[in-house]
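Undergrad: have a look at this fold, sequence not included:
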């Protein structure tokens, strides 16, 4: 059986039974990566220690082996909240105006990556594959190589990779990218992101591919892949049979009271385009007053990163916008926006998605957006809802039968809402069938197997046959 070490910046959510309650996100693909494999998941515990020791906590949760380490307050401030989330996250999403460039953030990021590498190194054996995930851990392979690790190490970026004109605004960008080239395989969500990475290498470092997906750097060959992350579609559909999902669906239908529900589920983040979404919905309500009391928008947006100023600002902005729109359009028996800031379980969200006539997934920039795929998986094949999807998500490259829009255009969103509400059931079923086939075919298992085949050194990726019927 394959021996695999999966490394992410955080492991505590699943260990405490809080598996990405806001929908989508990183933990679920990691669970799929570990399923059926002799795997260990390692990362920060989510806990703060007075002094960093590197002491590992080993545990098993729902059959998954996990190892975690506590970080000290400086690591959390400079590494996690600092460089990872106040510098890299805005940069990777094209928001140089929100990025904070502080030298102590950079130092903390390097220290955090080094500490995680040193903590896991004693558990890495000769036959282990190592798979590192996402932007907080760009430097882990570089640190492991310095410690003498010769294992095959892969990296997957779940966020976008920006154009080089944006990335070059990052101090020490070349050193950061050169550290990435210590990995054996580097994966991106889309071909556009992969090409942006290759363009940076050629323009800034003078590195050209020796094959389509192969580059050479300092005597080492590195595979650069475009491989979209998926969900476990069958598992997600199974959620619908759970008592919690059934209750959520029933409550949603009763609450709708015959009205068409438009559902949005997003982490409260500037990248998700929520102010623009509210503006487009407002534009629709103003243009079609005859349809106002026939619909409502349920926007679920759990808060995130509250200790970072721009996140508190967006919460204040959305509260003001929703209040203004409700004040403008509401009647004595109807409120156009139901804006909810609390977490919901995956089962609750599955029930809500099942009840929704429209799913709004309209980020300004997103690496993939698994909520779009979860919405598709949750639909009733005989009466499916319509997915409205931002063209600036990685999911848009796969889900071509969604109504794809420019999220910056209020008019486009308003027009898409009207089109979705008027769409005949035959067209909704045709579009959904195509979307579900893709979500079910290029699922989490396909993504994991495809990446790990390349990481082992295999050049062949087996693609499953397209399903013609829903699970």
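TA: Sure thing, it's come through. A quick note: this is a predicted structure, and the numbers were derived from the prediction, not measured.

Undergrad: only C-alpha atoms from now on, for both contacts and neighbour counts.
TA: Will do.

Undergrad: just to be sure, residue 136 is in a strand?
TA: No. Secondary structure assignment (DSSP: H, G, I helix; E, B strand; the rest coil) places residue 136 in helix, not in a strand.

Undergrad: helices or strands up against the strand or helix carrying residue 250?
TA: According to DSSP states H and E, residue 250 maps onto helix 243-256. If you count contacts as 3 or more Cα pairs under 8 Å, 6 or more residues apart in numbering; DSSP states H and E, helix 243-256 packs onto helix 346-355.

Undergrad: now do the helix it packs on: everything it contacts.
TA: 19-23, 236, 239-240, 242, 244-250, 252-253, 261, 263, 359, 374-375, 378-380, 385 (Cα atoms under 8 Å, 6 or more residues apart in numbering).

Undergrad: residues in contact with the helix or strand following it?
TA: Using DSSP H and E, the helix or strand that follows helix 346-355 in sequence is strand 358-361. Strand 358-361 is contacted by residues 260-265, 353, 371-372, 375, 385-390, 417, 420-421 when judged by Cα under 8 Å, 6+ apart.

Undergrad: one more time with 7 Å, if that's ok
TA: Outside of strand 358-361, the residues within contact range by Cα atoms under 7 Å, 6 or more residues apart in numbering are 261-264, 372, 375, 385-390, 420.

Undergrad: do stretch 381-395 as well
TA: 189-190, 356-369, 379, 396, 402-407, 416, 420, 425, 428-429, 432.

Undergrad: how about stretch 221-241?
TA: 29, 181, 183-191, 194, 213-216, 245-246, 347, 350-351, 370, 377-378, 439-440, 442-444, 447, 471.

Undergrad: give me the buried entries from those residues.
TA: 29, 181, 183-190, 194, 213, 215, 245-246, 347, 350-351, 370, 377-378, 439-440, 442-444, 447 (16 or more other Cα atoms under 10 Å).

Undergrad: pasting the second one now:
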């Protein structure tokens, strides 16, 4: 068995003597690296005026790391420019925010060519290569152009839209054809799988088989979904320890017995943060009995501060939080606590555990691991309630959450009120079902499944993507809407229907 070679935009090289990062790909690939050895290649995170052209190497905990620097010009064009000002909004269905520049698009390809030039000499004939995310779409084609015959897989961590959206990107056909260089293209959800197949069929004109396969000059390109997971039990144990830490106790004391609603993510326009603040304001307006009884903590770690859109978003969130606090604060109660910086992972886990409501309402997300971490962090004896956007990939399987449309502020407010009032037995049932499902799909399982399909191991595809998606249980509860009419054609229930269902549920359990 050959090595596993991982390529990602940013490579988290641990400092000497430090353990690898506690989350993300480092956890997912730990088992694979330990059993077969591996190389992790990509950008160092350094952008300088005159970057060294050499590949820098390090070895930590049995893993070889190889990183290169970028010039400031390359960073501006490739990363801040094309990747995050054009590809990111397009993949998240935000065409109004798409900013395309032809020179930046060329810079994106130049950087991918440079990555291929630097990676090729490091490869061994029996290596398996796994490329990660939208910054690296052309890398497989660049490696093939340099003679690579390796098995190469690509995993797309963010949403994959249908061709009607994707085709708005200049050069869309070239990007889709780049994916034909891979042996396996993985996405997060069934919805993304459908979008990928639609783009492949219309963007290339080639026949896509129903299970997700394209034949090209004797090669089979597989298109599959692999919902990414977390280290569920590990995160739950971390939360149980952290809730007793001095920081968590100090925070709990400051709440003075009030209920806690929590949101935590990067500061990004895809996360629906302004919409979430408006929903919390609607909660306080429409349910005055909640005033002085609930506190909303929003953690939004700053990111991409060199992109103007993110600066505007930061100002909007600060204005909204200030307005809510100005409208509703009492001398001894501040409704919104806004933290605009990263919080240590263990501290955050403790905050999740003490929160009665986890508010995860992106406008569009590939998966959203915050939703899974919130559930994993809960005390099974007295769990909180997850309020989840139906546009998050996690909603495909986390059907016991209260599913909402993040564009409906009143609907989200009503869902929060339902969550805060939910009986203990119902909370336990919903949480238990989601926790069991999280445990059945560990982050190690996710990596193993992808690699098994990529390497053609027998039995790796006993359950194709579509069949797996159809087996997912259907949502039991959707957020209340302002309407009092009968259930809509979309399947969303009205406020009175939700209230009646919750009451009926409680009666059945008496």
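TA: Yep, that arrived. Treat the numbers as computed from the prediction; the structure is a model and nothing was measured.

Undergrad: tell me which of the contacts of stretch 221-241 of structure 1 fall in strands.
TA: 185, 186, 187, 188, 214, 215, 216 (DSSP state E).

Undergrad: how close does the fifth one sit to residue 429 of structure 1?
TA: When Cα to Cα, to the nearest Å is the yardstick, residue 214 of structure 1 and residue 429 of structure 1 sit 41 Å from each other.

Undergrad: and if you look at residue 46 of structure 1?
TA: Using Cα to Cα, one obtains 43 Å as the distance from residue 46 of structure 1 to residue 429 of structure 1.

Undergrad: who's more crowded, the two?
TA: It is residue 429, of residue 46 of structure 1 and residue 429, that has more neighbours when counted by other Cα atoms under 10 Å, with 19 against 16.

Undergrad: tell me which element that one falls in.
TA: Using DSSP H and E, residue 429 of structure 1 falls in helix 425-441.

Undergrad: give the other helices and strands that that helix contacts.
TA: Contacts defined by 3 or more Cα pairs under 7 Å, 6 or more residues apart in numbering; DSSP states H and E place helix 425-441 of structure 1 against helix 370-378.

Undergrad: what angle sits between the helix it packs on and helix 425-441?
TA: Angle, helix 370-378 of structure 1 to helix 425-441, by axes from the mean of the first three to the mean of the last three Cα atoms, to 10 degrees: 120 degrees.

Undergrad: give me the neighbour count for residue 9 of structure 1.
TA: Neighbours of residue 9 of structure 1 using other Cα under 10 Å come to 22.

Undergrad: for residue 126 of structure 2, that is, sorry about that
TA: The burial count for residue 126 of structure 2: 13, using other Cα under 10 Å.

Undergrad: which residues sit against stretch 36-48 of structure 1?
TA: In contact with stretch 36-48 of structure 1 (Cα under 7 Å, 6+ apart) are residues 1-12, 65-73.

Undergrad: okay, buried residues for that stretch please.
TA: By 16+ other Cα under 10 Å, the buried positions in stretch 36-48 of structure 1 come out as 39, 40, 41, 42, 43, 44, 45, 46, 48.

Undergrad: tell me how many other residues surround the closest residue to residue 362 of structure 2 other than its chain neighbours.
TA: With Cα to Cα, 6 or more residues apart in numbering as the criterion, residue 362 of structure 2 has its nearest non-adjacent residue at 3.9 Å, and that residue is residue 271. For residue 271 of structure 2, the count of nearby residues is 23 (other Cα under 10 Å).

Undergrad: give the contact list for residue 271 of structure 2.
TA: 361, 362, 363 are the contacts of residue 271 of structure 2 under Cα under 7 Å, 6+ apart.

Undergrad: residue 355 of structure 2 versus that one, what's the distance?
TA: 19 Å.

Undergrad: check residue 67 of structure 2 too.
TA: 40 Å.

Undergrad: cool, residue 9 of structure 2 as well?
TA: 34 Å.

Undergrad: same check, this time on residue 182 of structure 2
TA: For residue 182 of structure 2, the distance to residue 355 of structure 2 - Cα to Cα - is 43 Å.

Undergrad: helices of the stretch 401-510 of structure 2, residue ranges please.
TA: 409-421, 424-440, 443-454, 465-470, 495-509 (DSSP state H, counting those that start in this stretch).

Undergrad: go through the ones you listed and name the closest to residue 88 of structure 2.
TA: Using Cα to Cα as the measure, helix 443-454 is the one of the helices of the stretch 401-510 of structure 2 that comes nearest residue 88 of structure 2, at 23.6 Å.
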